[in-house]
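In: I'll drop the sequence and a predicted model, then ask my questions.
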Amino acid sequence: MANAWNQLPLDVLEVDLGSGVRAGFSNRAGGTSLGAHSALNLGYHVDDDWDRAHANRGLLGRWLGAPLTMTTQVHGAEVAEVSAYRPNMRRRADALVSTTPGVGIGVMVADCVPVLLSDPGAGVVATAHAGRPGLVAGVVGNAVTAMTERGARAESIRAVLGPSICGRCYEVPEQLREDVEAAVPGTATRTSWGTPAIDIATGVVSQLHELGLTQVDRVDACTYEHERYFSYRRDGVTGRFAGVIALAG
């Protein structure tokens, strides 16, 4: 059943982040990986065949119209600038920023919130990997700051949050929920079965609004509930899908 994803065409949800910007979110369909990683796995770190994951990045880069650079994500808040294609960038960073046309940047996820940002007028794009630790550490704010340091204006920045685990499904211990709520108010919630939970995407939206962004959209799809997306919480051993963005070359 898992390998049936290989038989499907590449399926990328394109999102509008302004003139001269292409951006979208992949799912499992259309790649070369097998088994638990079937089919469009983009992660090198999940025990998939490296060549297959590399080929998948190439497929998604061709859709984007720019080769993809991704970092080693560690659930932190560091931002790395990308000015040229790096096929195997080992730098640890959970946000990327670029002002270079024709250079694709991406954020890998399998439940965390992938955030794509652009100020098309200023020619600045960015990504952020907002899991629970990164949300609390401030990765979203750091990505926005990196953009404004390169000429973007908060009121002109557009943001789209991609598919992620929803508050109905992200169960956590009660103390952890309270700790995250204290750091990012509005994130505390309950699962559909009544246990403590966190709504990371709501926290991201709240932080973006506090930073002065008014153009914020969200893809309403839960990775845990929909098998078309990789979900670490649901499956354990699994691949990674991505949010990708590039300035037109």
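Out: Structure's in. What do you need? Since we're looking at a predicted model, the values are computed, not measured.
In: going forward, measure contacts and count neighbours with C-alpha atoms only.
Out: OK.
In: what residues are up against Ala137?
Out: Gly76, Ala77 (C-alpha atoms under 8 Å, 6 or more residues apart in numbering).
In: Now Val125: which helix or strand?
Out: strand 124-130 (DSSP states H and E).
In: and if you look at Leu60?
Out: Counting by DSSP H and E, Leu60 is part of helix 50-64.
In: how close does the closest residue in space to Gln215 that isn't next to it in sequence sit to Gly35?
Out: Spatial nearest neighbour of Gln215, excluding adjacent residues (C-alpha to C-alpha, 6 or more residues apart in numbering): Arg158 at 5.0 Å. Noted for Arg158: a distance of 37 Å to Gly35, by C-alpha to C-alpha, to the nearest Å.
In: for comparison:
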Amino acid sequence: MTHAPSPAPIQSELLNQATGGAIVHGYFTRQGGVSDGIYRGLNVGLGSNDNRERVQENRRRVASWFALPLERLATVHQVHSPDVVVVDADYDGSRPAADALVTATPGIALGVLAADCGPILFADPEMSVIGAAHAGWKGALTGVLENTIDAMEKLGARREAIVACLGPSISRRSYEVGPEFVDRFVSQNKAYDQYFTASPKAGHAMFDLPALTVDRLRAAGVRAESLGLCTYPDSERFFSYRRTTHRQEPDYGRQISAIAIREI
């Protein structure tokens, strides 16, 4: 198996300042893994056609960065839903169909995968409750962000103490959509028109998913920021579904963003 440098994730200044080291997080790039070819690097996508042994090794490296065994890296089978699962000390490694996870249990890393969609990490440092959500356009529109916050509150979090950060995701300049896509949003809320600007292609628009995501987080009552990193143009650091589609490649990898409460 190919040797590669250990993964070195990107971090949120907001999360770091708020949590003071009691909660650790990372937005992992594709660097520091063992996959090769179109999956080169740290592909953690069990749903990809990459060699499963390499994917598991990549996931093990992510868990090790948190000083945890692979079995304590919790992820879900993402289906672009608004659904959230609670993870506790009895976590058995299952991957239920959902798009967000929350926990108040130390020593478990909650991870969400993405390759253009938005990975959002949440923390209430006062009550030691964390969350992770995968929000593409459908999840963001149907409430996965708000549902994650609600689920954290049920574990004891206080909304006003929660901080959240959107990691690397596709930006407005790389996200062209058709008129039916715009209609879907504006028919739900006319104010959503602000997230679309004219495209060079007649009848199309450029969609600002990161702005929608951060605005919905703030409207839900939490402090939120975005790393401001676009996955599409940066092939050295990020996998991108849309870039893969435009290049007519047969498949694509996924990067992971994860968060954990430190064990005392």
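Out: Arrived safely. Worth saying up front: this structure is predicted, and the values here are computed from it rather than measured.
In: Any idea what the TM-score is?
Out: The TM-score (TM-score structural alignment, normalised by the length of structure 1) is 0.91; 244 aligned residues with a C-alpha RMSD of 2.0 Å.
In: And Asn41 of structure 1, how far from Gly138 of structure 1?
Out: 27 Å.
In: the more surrounded of those two?
Out: Neighbours were counted for Asn41 of structure 1 and for Gly138 using other C-alpha atoms under 10 Å; Asn41 has more, 33 against 18.
In: tell me which element the aligned partner of that one in structure 2 is part of?
Out: Aligned counterpart of Asn41 of structure 1 in structure 2: Asn43 (TM-score structural alignment). Assigned by DSSP H and E, Asn43 of structure 2 falls within no helix or strand.
In: With Gly24 of structure 1 instead?
Out: Per DSSP H and E: strand 21-25 holds Gly24 of structure 1.
In: so where in structure 2 does that strand end up aligned?
Out: Counting by TM-score structural alignment, strand 21-25 of structure 1 corresponds to 23-27 in structure 2.
In: Give the equivalent position in structure 1 for His77 of structure 2.
Out: By TM-score structural alignment, His77 of structure 2 lines up with Thr72.
In: how near is the residue nearest the centre of structure 1 to Ser26 of structure 1?
Out: Centroid-nearest residue in structure 1, with C-alpha atoms, centre = their mean: Pro114, separated by 2.0 Å. Computed as C-alpha to C-alpha, the Pro114 of structure 1 to Ser26 of structure 1 distance reads 11 Å.
In: what's near enough to touch Ile130 of structure 2?
Out: By C-alpha under 8 Å, 6+ apart, Ile130 of structure 2 lies in contact with Val102, Thr103, Ala104, Leu121, Phe122, Ala123, Asp124, Met152, Ile259, Ala260, Ile261.
In: change it to 6 Å
Out: Applying C-alpha atoms under 6 Å, 6 or more residues apart in numbering to Ile130 of structure 2 gives the contacts Val102, Thr103, Phe122, Ala123.
In: Disregarding flanking residues, what is the spatial nearest neighbour of Asn217 of structure 1?
Out: Slight slip there: residue 217 of structure 1 is Asp, not Asn. Setting aside the residues directly before and after it, Asp217 of structure 1 is nearest to Val160 in space (C-alpha to C-alpha, 6+ apart), at 4.7 Å.
In: where does the equivalent of that neighbour over in structure 2 land in three-state SS?
Out: Val160 of structure 1 maps onto Cys165 of structure 2 when the alignment is built from TM-score structural alignment. Of the three states, Cys165 of structure 2 takes strand under DSSP: H, G, I helix; E, B strand; the rest coil.
In: Counting neighbours, what do you get for Cys165 of structure 2?
Out: 26.
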